[in-house]
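Colleague: predicted coordinates and the sequence they were generated for:
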Amino acid sequence: MSQQPSIYLYGRRPVLEALRRREGVQKVYLLYGIRDEQEFRARARSVGVPCTVVDRERFTELARAAGVAVRETQGVLALLSPVPVRSLAEVLEAIPAGEEGLLVALDGIEDPQNLGAIARSAEAAGAHGLLLPRCHSAPLTPATLKAAAGALLHLPVAHVPNLGAALRRLQEQGWWIIGTAPDGEHLCWEPFADCSLVLVIGSEHRGMRPSIRALCDRVVRIPLFGKIASLNASAAAAVLLFEIRRQRQQSLSTVQVCCDVSA
């Protein structure tokens, strides 16, 4: 497991979530005079995290170090420990025994806010990890953490040197690779294979690379009924993740009904 440099998290909700999780927060800074100051101080104190109230000049310096404007922070900054980055093997080992895996692989997502939003949807849908190529991928920045709303404190992240090689390795272990594209051959609500899945989300502008698309066991599309031609990458990821979750929950319900009837 490797680590990224320490970075700042900003915004009321993401910082409160980080404190609730009790992981990774080294210190909290509050802009003097903000509302909910006492709540933040009490929450930080309850988990043993130092909390400092500073004037606007000092807070502006901290915001500049975090790479954000003061108005975006809502008057709240948290210095985080480095985000742990795992190997693919470590992510796979953490999947509970007997549970079908669900991973999200990003092929060329370059917008930090899209990365954060996809991480948020992946964690909410119960995915077991996020696969990022070491090159041509958005970095884990304060904007990423803000968009993720705390999801990256829960969702394992793996950097893979070669995404294609990682997907081939997973296929050899019985995983299905599901690609996404506006011209996909299958509709997103067609039944997925009853096995571990990797959902591949392509670049915001170019989609999946041809070499990655060629590896997919299925390429799906989301039918659109308006006049726009496609969804934002993070919106598409959310739709597909929860469709996978819906199908899995439906399958579990069917098994339970069958067991009840046979009993």
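Modeller: Received the coordinates, thanks. As the structure is a prediction and not an experimental result, all values here were calculated from the model.
Colleague: CA only for contacts and neighbour counts going forward, please
Modeller: Will do.
Colleague: before we move on, what SS does Leu9 have?
Modeller: strand (DSSP: H, G, I helix; E, B strand; the rest coil).
Colleague: mind listing what it touches?
Modeller: Leu9 is in contact with Val15, Leu77, Ala78, Leu79, Leu80, Pro142, Ala143, Leu145, Lys146, counting by CA atoms under 8 Å, 6 or more residues apart in numbering.
Colleague: putting a second one here so we can go through both:
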Amino acid sequence: MASGVKFNRLYGRNSCIGRLKENPKSIKRLLIEKGIEAGDIEQLSKSENIPVCYIPEREFNRISGDIRAQGIIAEVEHFRYSILEDVLDKPLENLPVILFLDNLNDPQNLGGILRSVACFGGHAVVLPKYDSVEVTDAVLRVAQGGENYVPVSRVNNLSWAIEIAKRAGYWIAGAVIEAGEDLTAVSLNFPLGLVIGSEAKGIRQGLLKHLDLKLTIPMQKTKLSFNVSTATAIFCYELYRRRKNT
């Protein structure tokens, strides 16, 4: 997002409809390319009194650039981060699985994680403010509306955030490529926090001391590995399945 821009942009039908249904008050206006069939979006925006601007194709393409927008863009308020203490202020049985993302720098990965965990429900994400990606237009494009369902917090210090979660009753696990407990076989306690390291460096040494256990995805070809977004989706599906069956 360029400096001074006072909004995020959502591109495409799915992202815009998701925001219209879940958080319409965050939408400043909709931009629709002239000639595009968008009756459902027009109806939703009218019911929420959201301004709609119809733009000629050439001007719309100038705004969207090389992004595939399907003729629809929503200008929305900057993403609002959740306060971690508010996320933790729930009865123990209702607390979400929290993903502590350590030094994740690729917006594609963060967007993919938000999209995946939104499908499972019951997850929250914590990001450090420094040396980490934040929620940008690029993240929102990949998330495809997942950001509407997943609280995301930013904290000055990830170690502090993990300690706060532990005091709230969380067990803390770390996702590692090898030498961890088999994710599919180990006994798990909830509420659970999962630390995910960067693809390049894994979990930083300073965070390893907070872990109650390490978890590994069992694989046949042990010299290969998943990218961080895919691995996180696998971890979170298994956590979702376990929690659902408890």
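Modeller: Alright, I've got the coordinates. If you're wondering where the values come from, they're calculated on a predicted model, not measured in any experiment.
Colleague: which of the contacts of Leu9 of structure 1 does structure 2 keep?
Modeller: Using both residues aligned by TM-score structural alignment, their matches' CA atoms under 8 Å, structure 2 keeps these contacts from the contacts of Leu9 of structure 1: Val15, Leu77, Ala78, Leu79, Leu80, Pro142, Leu145, Lys146.
Colleague: which strand or helix spans the spatially most central residue of structure 1?
Modeller: The centre of structure 1 sits closest to Ala119, judged by CA atoms, centre = their mean, with a distance of 1.2 Å. Following DSSP states H and E, one finds Ala119 of structure 1 within helix 112-124.
Colleague: that helix: which residues count as buried?
Modeller: Pro112, Gln113, Asn114, Leu115, Gly116, Ala117, Ile118, Ala119, Arg120, Ser121, Ala122, Glu123 (16 or more other CA atoms under 10 Å).
Colleague: helix or strand right after it?
Modeller: Downstream of helix 112-124 of structure 1, the first helix or strand assigned by DSSP H and E is strand 129-133.
Colleague: compared with structure 2, how much does that next one deviate?
Modeller: When structure 2 is overlaid, strand 129-133 of structure 1 sits 0.8 Å from its aligned residues on average, using mean CA distance after the TM-score superposition for structure 1.
Colleague: picking that back up, in strands, which of the kept ones among the contacts of Leu9 of structure 1 appear?
Modeller: Judged by DSSP state E, strands contain the following of the kept ones among the contacts of Leu9 of structure 1: Leu77, Ala78, Leu79, Leu80.
Colleague: could you export the residues you listed as a markdown table, including neighbour count and distance to Ala151 of structure 1?
Modeller: Below are these laid out as a markdown table (neighbours: other CA atoms under 10 Å; distance: CA to CA, whole Å):
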| residue | neighbour count | distance to Ala151 of structure 1 |
| --- | --- | --- |
| Leu77 | 26 | 17 |
| Ala78 | 28 | 15 |
| Leu79 | 19 | 16 |
| Leu80 | 20 | 14 |
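Colleague: just the residues you listed now: which is nearest Asn162 of structure 1?
Modeller: Leu80 (28.2 Å; CA to CA).
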